[in-house]
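Colleague: Next come a sequence and a model predicted from it.
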Amino acid sequence: MSKFQAIRPMLWTNELKETIVFYVNILGFTCDEYNEDWGWASLHRDHSELMLAKPNEHMAFEKPIFTGSFYINVDDVDALWLQLKDKCNLCYEIETFEWGMREFAIYDNNGYLLQFGQDIE
């Protein structure tokens, strides 16, 4: 059976350059590769990786939609909260939940939901 590797989501956007700026300048990602001809970029921060792409003729795309969230585990959620709370469109403020996670959520510049959490047990 094939072994799965780390998941690396690809977010579709018509605002590729603006999305790179959001992830690099606001969230601290590094843009590893950007190809304007392909309408594609690859970014990372620590162990989190993602790709960004402009939709092409093979993809039905009107606007960014995703029926879930991208959940990123971090080692200091309170520090990250202080860094981001005034720079982003918030979904919910930092909170400790009964299942032992301290987390908050924001929207990126496209409206994708990003949750950041830390296991506190």
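Modeller: Everything's here; your move.

Colleague: can we go C-alpha only for contacts and neighbour counts from here?
Modeller: Fine.

Colleague: residues touching Asp78, list them.
Modeller: Listed by C-alpha atoms under 8 Å, 6 or more residues apart in numbering, the contact partners of Asp78 are Ile94.

Colleague: One more: Glu18?
Modeller: Taking C-alpha under 8 Å, 6+ apart, we find Glu18 in contact with Asn109.

Colleague: Confirm that it sits in a helix.
Modeller: Yes. Applying DSSP: H, G, I helix; E, B strand; the rest coil, one finds Glu18 inside a helix.

Colleague: So for the longest helix along the chain, what gets flagged as buried?
Modeller: The residue-count maximum for a helix in the chain (DSSP state H) belongs to helix 77-84. For helix 77-84, burial by neighbour count (16 or more other C-alpha atoms under 10 Å) applies to 77-78, 81.

Colleague: Please compare the first structure with the one that follows:
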Amino acid sequence: MALKTITPMLYTRQVRETVDYYISNLGFTCIGYDERWGWATVSRDDIEIMFALPNEHEPFGMPKFTGSLYIRTDKVDELWKELKEQAIICYPIETFDFGMREFAIYDYNGYLLQFGTPVD
């Protein structure tokens, strides 16, 4: 038995608007949407992210995810050029001493998305 992939599911009260943002601003495609369930999946290349209405048994105000989604790419500079005018920037592209070239943006709901590639 081996674990294969991870697909985060992020809560939002605006599933349709979130999907539209990922399509229009970040170049994703919607591969699943069900308004009755309050659920959707978007993808780009090998990345999938699900969105869902909050579980009714759990309190939900603003998104409470305390980390970030770190997405590795082999073309971080090209991706930066594509996305920098389409999103709210957390920090611009930079090469860090720990060996990564990366940048970070906020999505429609305020979740932090980091994009990076290792450097030699």
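Modeller: Received, thanks. Quick caveat: nothing in here was measured; it's all calculated off a predicted structure.

Colleague: mean deviation of the longest helix of the first structure from the second structure?
Modeller: In the superposition with the second structure, the average deviation recorded for helix 77-84 of the first structure is 0.8 Å (mean C-alpha distance after the TM-score superposition for the first structure).

Colleague: Heading C-terminal from that helix, find the next helix or strand.
Modeller: The C-terminal neighbour of helix 77-84 of the first structure among helices and strands, as given by DSSP states H and E, is strand 89-96.

Colleague: tell me which residues in that next one are buried?
Modeller: Within strand 89-96 of the first structure, the residues scored as buried using 16+ other C-alpha under 10 Å are 90, 94.

Colleague: Run through the residues that contact Pro55 of the first structure.
Modeller: With C-alpha under 8 Å, 6+ apart, Pro55 of the first structure has these contacts: 12-14, 39, 61.

Colleague: List the members of those that persist in the second structure.
Modeller: Contacts conserved in the second structure for those, using both residues aligned by TM-score structural alignment, their matches' C-alpha atoms under 8 Å: 12-14, 61.

Colleague: So which of those residues is surrounded by the most neighbours?
Modeller: When neighbours are counted by other C-alpha atoms under 10 Å, Trp12 leads these with 24 neighbours.

Colleague: excluding its backbone neighbours, what's nearest it?
Modeller: In this structure, Trp12 of the first structure finds its nearest non-sequential neighbour in Ala53, 4.9 Å apart by C-alpha to C-alpha, 6 or more residues apart in numbering.

Colleague: What segments of the first structure are helices?
Modeller: Using DSSP H, the helices of the first structure run over 16-21, 77-84.

Colleague: what's the mean deviation for the first one versus the second structure?
Modeller: Just to be clear, that refers to helix 16-21 of the first structure. Taken against the second structure, helix 16-21 of the first structure registers an average deviation of 0.7 Å after superposition, with mean C-alpha distance after the TM-score superposition for the first structure.

Colleague: Buried residues, that helix. List them.
Modeller: Buried residues in helix 16-21 of the first structure (16+ other C-alpha under 10 Å): 16-17, 19-21.

Colleague: whereabouts in the second structure does it align?
Modeller: Aligned using TM-score structural alignment, helix 16-21 of the first structure spans residues 15-20 in the second structure.

Colleague: still on that earlier bit, okay if I get the contacts of Pro55 of the first structure as TSV plus distance to Glu121 of the first structure?
Modeller: What follows is these, written out as TSV (distance: C-alpha to C-alpha, whole Å):
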residue	distance to Glu121 of the first structure
Trp12	35
Thr13	37
Asn14	40
Gly39	42
Phe61	41
